[in-house]
Structures are given as C-alpha cells and as structure tokens.
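Colleague: Pasting a predicted model and its sequence here:
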Amino acid sequence: MERPLAWRSVTVVAVLLFGVLLALSPSYGYHRDELYFRVLSEHPGWGYVDQPPLTPLLAGAGIRLFGDTITGIRVFPALAMAVLVWLVALIARELDGSRAAQTLAAAGTATGAYTLIAGHSLLTLSFDLPLWAAAILFLLRALLREGEPRWWLAAGAVIGLATYNKHLIALLVLGLAAGLAAVGPRRVLASPWLWAGGLLALALAVPNLIYQVANDWPQLSMAAALSADKGAEQRMLFVPMQLTLFGPAVSVIAAFGFVRLWRDRRVRALAVAYPVAAALTLIAGGRFDYTGGLVLLLFAAGCVSAAAAARGVRLAAGAGLAFSGLLSALLALPLVPVAELAETPVPVLNEVARESVGWPEFVAAAQSARAAVPPAEQATAMVFTGSYGEHGALVRAGVPRVYSAHNHLWLFGPPPDTATTAVLVNVGPRIRGQFGTCEPRATVGNRAGVDNEEQGLTVWLCRDLRTPWSVSWPRWRHFS
C-alpha cells in the first residue's frame, strides 16, 4: 500500500522556500552566467557551443514574463527549487517513507547549500536538479512497481528532455545501466518497456545530437577545455564537496540512505549509480556538483530510515539538518551585507556570490575608457572583452558594439574591419599587439573589495588596428 502524502507540510516548505528566494533575489547582482544567458536568449537556437538551449530559453521567458530585471530572470530558478522540494519528498514516499520522512526530506532539500544557490541565481544547475529528481522518481516507480512498467516511458521522456538543459543526465543512465548489469535485477534489462523508454529518450534527444554533429561536437571541445583548465582542481575538491553540497547533515543521512538502497535488491542498482557517476566525473575532471541529483536520492532514502528510527535518532537528524541549514543559508544566500562580504569566508566558498559583485564598477570603468575615444572615432569604436560575463554586463548596460571570442560569443563576431579603435578588457598582450598603440585608461575595482575575476583588471584604449578583424578572428576563440 502506498504511503499517505504529506502534502500540507511539503507544500509549506516549498512555498516558504520560493518566497525567501524571491525576496532575496535583488541582493548582490547578476551572476556572470546570468548575464551570458541573457545575451544567448536573444539568439534562440537548438544549442550553443557550451550548452543546450533550455536555460537561455528560460532566461528569455523570465525576462518577457516578469521584466528585464534581476528578479525577473530569477523567478524560474526559485520555482524550480520549489518543485525540487516536492520531487525529493515524493522520492522518499516512493521508498516507503512516512509523512515524517517526506517532511524531513523536503526540509533538508530546501535548506541545502546547492538548493539555495541554484534557486537564488539562474544557472544550468537550477533546472538540472529537478530534472534529475523527476527522472529518478520515475525510475524508482518502474523498479518498485512491477505491474506498472509504463513508468519506464515516463523516465525516458524526462531523460530525453533533460538533454536540452545539460547532457550530464547521461551519468544517471550509465550509472543505472552499470548497476543493473552488476547487481540486478537483471531481468529488468529484458523488459520491452525499458528499451521503449530508452528509445523515447534517444528520440527526444536527437535534435541535440544533430546540433553536435553539425557543429563538429563543440561540447566535447568545451569539456576538454574545462578538464584541462580546472580538472585537477575539481578532482581535489570532489570528495570534500560531496560532503558539503547540501550541507554536512544531508551527507550523513545520505550515507545511511546508500545502505538502505543497497539492502533492497529492487533498487540496489541506483545505489551503485552514485559511485559509478562519481568515478566517471573524477576521470573526466568534471565539476563536483555533477552527482548532486544522486546525492538527493541517497538523502531521501536516508530520511526514510531516520524517520523510522528511535526518537533520539529522529531528533538528532532534525537538529543536524537545522544547524546544517543555517550554515548553508549564511553561505549560499545574500545575507551578508555587500560592504562586509570580503571580510567573511563566503566569497572563497561560494563562487556564485563572489562573481555576482562588482558589475556596476566594471561597467563604469569600461564606459570611462570608451568616453576617451576621440569624437571622430566614436561611431566605429568597439569594446572587446575576454569573458562572456563582461560581454553580458556591457550589453545589459546598453554599451554599443561589444564583442567577445569567449565560447558561443565568438560566433557573433568578428567586429567590422572599420573598428580600428577598441576598448579592450581582460585580454592578453597578443590581442593588444594587433594595435599600433595601447594605453591603460582605467582599473576595475569593486566597492566590496571582493577578489573576483574582474577585480583589478586593466581597461585599455587601443588604436590603429594592424590586422583586420576578419583575418585575425579565428585566433582569438577560446573555451572556458
């Protein structure tokens, strides 16, 4: 018999989370990825060289529906986290979790560090987490409800749709396949419903594959660049960050959840999926949050065990999640005043907060350099930035003729060859060497004093272009 649904308590948690995220959404500033997605949303397509189309599409939808503001672009991420809370509670219920287990799973998910980060800013993570959770829920139903194999089709549909946000859902598929092959139940592999679900996922993902083939597999180039750039760092951070992705209490409960899944032969394959996905991430030098969806599965399973344990265990689990949630909120949400941010460990531990500060100062520095361009050259002068966040910040501020060779933005170039005067920021001496003269005109700072990628950058004013942009443009393309 299916457990009763704790719809009141789970709804309260989801609504409170949504309200808090929206209330805090104007704090700090845009994250660099949000500024990039805002630009990409104006160029809709089946894909981009560094990602599928869903997140930029939702960025554009948020702007059109709720306004071109920082809150407008963050409504959908906040809503996605509210949905995530419900999905994790349903996963706990599917694993025979009581109302208490479902509530515990909802509360722990809502107060997790990565939940709060993904809900506060528009990131690909914001939509990947609920998509993974929905796929896992349907996979559990397919494995646990032997008389209802149609859930393989539901799982396949979600997995196929998830490829339009990130291709990382393949880690879940590979992990499950390895688990079924290694520990069973292997009879599932003979189910026509499973293979129908797989074909449905593949059919839905075909436009992604066509885009990759037609554009010479740019995602592979992007993955190789990321691994070469930060692969070693990501491997070093992987284990400690697994323990803190959603807070230390979530990780402890998730460990018990792994044991619970392992003991149930029907879903043991999903327990195996986590170490398989972790190993693949480590080998590829991927980000430590790639396993986040499976961590939440283990946590939901652990909540079922915790809620069924002795009263002391239940109290300890609740107290641990409350303390962990407080730490996560201080780290993940914009609760520290901007003026005091640099004096705390938040910028070191939270990259999203660190890279959301200082954009007004960056824009002001670039505009001051552009104002120094002689009037006769203003009509053709351009701005060239080294990163997509910088490009997006200037476009958002209404600065004309902004170009960048970073990731997908390279395809929007080159600048016209008549742009012989340029403001350059965050570029190396090779590009400056294309001009007859270059002089520093401004230095980027920020009022918070936060040490991020923009802090301390020199803004250059360069004139007398030696090599036409149409000739040199292929040299400047870079992925990161």
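Modeller: Looks like it came in fine.
Colleague: Please make it C-alpha for all contacts and neighbour counts, starting now.
Modeller: OK.
Colleague: now the strands for the chain?
Modeller: Using DSSP state E, the strands of the chain run over residues 382-385, 402-404, 422-425, 435-443, 458-465.
Colleague: Could you count how many residues lie near the residue nearest to Gln367 when sequence neighbours are not counted?
Modeller: In this structure, Gln367 finds its nearest non-sequential neighbour in Val399, 7.7 Å apart by CA to CA, 6 or more residues apart in numbering. Using other CA atoms under 10 Å, Val399 is surrounded by 17 other residues.
Colleague: try it against this one:
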Amino acid sequence: MASKTVFGRQPPQPAAVLLFAGAAAAVIALHLATNGTLGFHTDELYYLDCGWHPALGYVDFPPIVPLLARLETGLHGVNPWNLRVLPTLLGGFMVVLSGAYVRRLGGSLRLQALALLIAITAPYLLGANWVFQTVTFDEATWMVSLYWFLCLVIDPRPRYWIYLGLTLGIGLEVKYTIVGLIAGIAVAVFFTPRLRAKLRTKYPWIAGAIALLIWAPNLVWQFAEGLPTLAYIANHGGSGGGPLANAIVIVVYLFFLLPLWLFGLVTLFRSPLLRPIGIACTLPLVLFLFVGKSYYAVGTVPIVLAQGLMAVGRLRRPRLRSSVQVAVVIAAALEFVVFAQVTLPITPPSRLHAAGLDAKNELFADSVGWDDIARQVQTIYGDLPDGERNGTIIISAYYGVPGALRIYGDPKRIPVVVSPQLSDWYWLPGNLNATDALMVDYQPSDVAWMCESPRLVAHLSVPYHVQGLEQGAPVTFCHLNAPVQQVWRRLRNFS
C-alpha cells in the first residue's frame, strides 16, 4: 500500500497517475477543439515577426518566446491552430502542476482532484492559454519556480536551490515580470531565519549565478541597445489602470473561489513552515497592483489555492469538511459556466460583436480579420496611380499590419512594409530609397511634419463589425519631405 507523509513526497499511485493524466488531457482537448475558431491575434503576428528577426532581445520581452514561435511554425506551418499547440500543452502542464502542489504538501487524492478541477476550470488559465503569448510561458515559469521554492521550504536540499536558479533564469529569458517573483522569494528568504542561514552556504549563490548566466545574453543586448526595455516600461507603466482597477481584476478572475484563495493565503502566513511561500506570493501581487497589471502575478494563484484546499482538508468536523469540499466543486463549475464564453474562443467571429464579446475581451477583438486587413492594404496600395506607387513604402503605426502582410500579402504586389512600434523600429532597411509612404493608422494631421500635402485615401474595416484595433483605421498617402531614415527616430514608438 502506498504511503504518504505530511509535507513530503508521495510515491506515485496508479489512481493518481490516471487522475493527473486525465485532467491534463481534458484541458488540452478543450483547447485543441477551440483554438482554430479565431484567427491570429495582433501579438501573435508580432511574436512571429520577432522570431523571423532573431536577436538576443526585443524591446518588450526577452528572446525565448519569439524563437519558439518561429520553431513551432517552422515545423508545423504558419496558421493560428499550429502556433497555439505549445501554449495548449503548457496549459495541460499547469493543470498537472496545480495538483502537484497539493501532492507535495501531503494532501489526499481527493484534495489533489479538487486542485486539478479548479485548474481545469480556471478562467485565468483558460483565458491565457488558448493564444500564443508571453503570458502563458511566464505563468509556467512562475508556477515551476514556486514548486521548487515549496520543495526548498519543506526540505531545504541543495539541489532545490539549483532547480530554482535554473527555472528563474529561464523565466528571465521569457518575460521580465518574473523579477517580481524573484523579489518575493528574496524577501521571503531574508526574513526566514532558517532560509537566511542557508545564505552562508554556496548553493543559493550558485543558483543566483546560474540564473544570471542564463539571462546574460539578453542583458548584454539590453546594454548594447541602450536599455530600450526601460523606455518601454516607463511608457507602459500606467496601462494597468491603477491599484483599484487591478484589485477588481483579481476579484473577478477568482470570483467564486476568492474565499478559498483568502483562506489559503491566511493559513500560509499562519504556518511558520510555509510563511515564506505566503511572502513570495504576496509581494509580487502587491507590487503589480501599483506597477503593471494584476494578472502578471497570476502564477502565484494555484499554490495559494492548493494551501486553501489543504486547510479545508484539516477541518476537524467531517460534515463541515465535506460540505466545504462540495462547495469548492460547485464554485469551480460556476467559474467555468460563467466565464467560459468570455475567456475561451467558443463564439465564431461572425457573432462576436453581436454578443458584445469584442468589447469584453481584447484577445477576441484583435483575433479577427487580419487576412482581410492585409488584402485591404494591398488593394489600397495597388490602386495608387503608377506615378505614386513607384517608390512608395508602407509604414504602419502598429506592428499588426506588417505582420499580417508578411503572412497574407503577395510579396510581388506589396512594397517594403515597416513599423516604428517596439522591435519593428529596428527593422528599417538601411538601404531603403523611398519617396512616398502609404501610412496606416495615421491621420494626415499626424504626419504633416514629414509629408508634403498628405491626403487621406481610405479607412480599414474589420469583418463582422468587430471592434478590433484596425476598425476604421485611417490610411494616408504621404510624399516624404526627407528620406525615411531621417524621420525614423521621431516616429519611434516604444509603448
């Protein structure tokens, strides 16, 4: 008979293996069935573009995610469903990891099953993992890092420091927001005497060196390019909506399970052994209330919920314990029923606007019609008089249009396409010789300083009236009054 120990590893059991595999398979099947409903999202086009321009870093993120986008589409072909296979698999992995937290804490198979159910139905995981974006990979590295930190807190073996350093290093090459978790872990170690004592050994420092070594190529790129990410962060800092708006988002994405999460957080701090986990989870959550967006710390949610389940499992009155566990099942089911339509792409594009879903979820709104947008821009360019079309380039204010044209445009019928936004700004050909520009998402008044008599030639439209980024976007013809290389720095948009 398999044994278990409190706060210890449990030998694998056939029932547990089947349970975990079934949970992962369920969420993977759900994503695979729905991932092709919508087209590329704007950011997916950008990640692909970045992957096709390989570098050690980019303005708004490190290099791993774009390079994975290039690898995945290189193997399977460039279409949304293929690109989303990897985040789908990571979604299944995160479900398994949610159950593994409870298992590592010594929870029963029933509690592990509850953790898996919560993860399968969680809107903050389902809503992030159907689309290829840095958020998915960031959540995964946060969750793995917290798993190793949990192992370290329970059983401070040297190898857990090394595993933690490796994971945090990879996280630094995925998304810079993991710095918030690093800060939380550092504070937790410093204020926990038994962990602080380990700083007198070599292993925490080896872990730190490993993380820095993994991050070093991107760090070198940052300094070589003048730290462009700092400019991006400064421009992006207020986009989260402020502390109150961020707090509301936390309440919304937990909603029915908010009491369980609060129960878990309180019991983490009440446990001398597990208090470092509470500190490591709370600090980045508070940090991102004021700087950035609250979902940046969503990778901390599953481990706190796992502790909430452990606390439920320790309730002394059997009837109360059973009632709360049933309530958790109902709450998890309600999370899925209430939020599925606004988090998963189960509504076809033709019905998004009528259902109001394009206003409720930006991921939906900007995942419709990029093939159509590319055709519109190509047609507008083709309809220019010969005298204007020759020597004309396309400049788009946002990175979506260049990405769409590279995938859906006819290379023989479109000129050079560039954008001054984020990393696209670096990709202006040095030998470009243009006299005119078709400027997408610019009004004539926006570019009067760089154009002679700019004129509005068209507006773009997104199919089905979906209120996406390019709905109603102006297209302006511009006769350049200086070489584009001379105006490029002023056009730069690192936000």
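Modeller: Here it is on my side, so go on. Model, not experiment: these values are computed from the prediction.
Colleague: thinking again about what came up before, now render the strands of structure 1 as TSV, adding distance to Ala277 of structure 1 and mean neighbour count.
Modeller: What follows is those, written out as TSV (distance: least, CA to CA, whole Å; neighbours: other CA atoms under 10 Å):
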stretch	distance to Ala277 of structure 1	mean neighbour count
strand 382-385	36	23
strand 402-404	34	24
strand 422-425	39	27
strand 435-443	43	17
strand 458-465	41	22
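Colleague: Output these as a markdown table; include the columns distance to Ala300 of structure 1.
Modeller: Formatted as a markdown table, the strands of structure 1 follow (distance: least, CA to CA, whole Å):
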| stretch | distance to Ala300 of structure 1 |
| --- | --- |
| strand 382-385 | 44 |
| strand 402-404 | 43 |
| strand 422-425 | 46 |
| strand 435-443 | 49 |
| strand 458-465 | 48 |
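Colleague: Which stretch among those strands approaches Leu129 of structure 1 most closely?
Modeller: When those are compared by CA to CA, strand 402-404 sits nearest Leu129 of structure 1, at 30.2 Å.
Colleague: Centre of the chain to that closest one, how far?
Modeller: 24 Å (CA atoms, centre = their mean, to the nearest Å).
Colleague: quick check: that strand aligns to which part of structure 2?
Modeller: Across structure 2, the stretch matching strand 402-404 of structure 1 (TM-score structural alignment) is residues 417-419.
Colleague: before we move on, what about stretch 53-68 of structure 1?
Modeller: Here stretch 53-68 of structure 1 aligns to structure 2 at residues 63-78, judged by TM-score structural alignment.
Colleague: Could you check that stretch and say which residues are buried?
Modeller: For stretch 63-78 of structure 2, burial by neighbour count (16 or more other CA atoms under 10 Å) applies to 63-73, 78.
Colleague: Could you single out the nearest of those to Leu56 of structure 2?
Modeller: Nearest to Leu56 of structure 2 out of the buried residues of stretch 63-78 of structure 2 is Pro63 (CA to CA; 5.7 Å).
Colleague: from what I can see that closest one touches Leu48, true?
Modeller: No. Pro63 of structure 2 is beyond contact range of Leu48, at 11.6 Å (criterion: CA atoms under 8 Å).
Colleague: what about stretch 180-193 of structure 2, distance to the chain center?
Modeller: 24 Å.
Colleague: Stretch 437-451 of structure 1 now?
Modeller: Relative to its chain's centre, stretch 437-451 of structure 1 lies at 28 Å (CA atoms, centre = their mean).
Colleague: Onto which residues of structure 2 does that stretch map?
Modeller: Using TM-score structural alignment, stretch 437-451 of structure 1 pairs with 453-467 in structure 2.
Colleague: what separates the closest residue in space to Pro4 of structure 1 that isn't next to it in sequence from Val39 of structure 1, distance-wise?
Modeller: Nearest non-adjacent residue to Pro4 of structure 1, counting by CA to CA, 6+ apart: Arg99, 6.7 Å away. Distance from Arg99 of structure 1 to Val39 of structure 1, counting by CA to CA, to the nearest Å: 44 Å.
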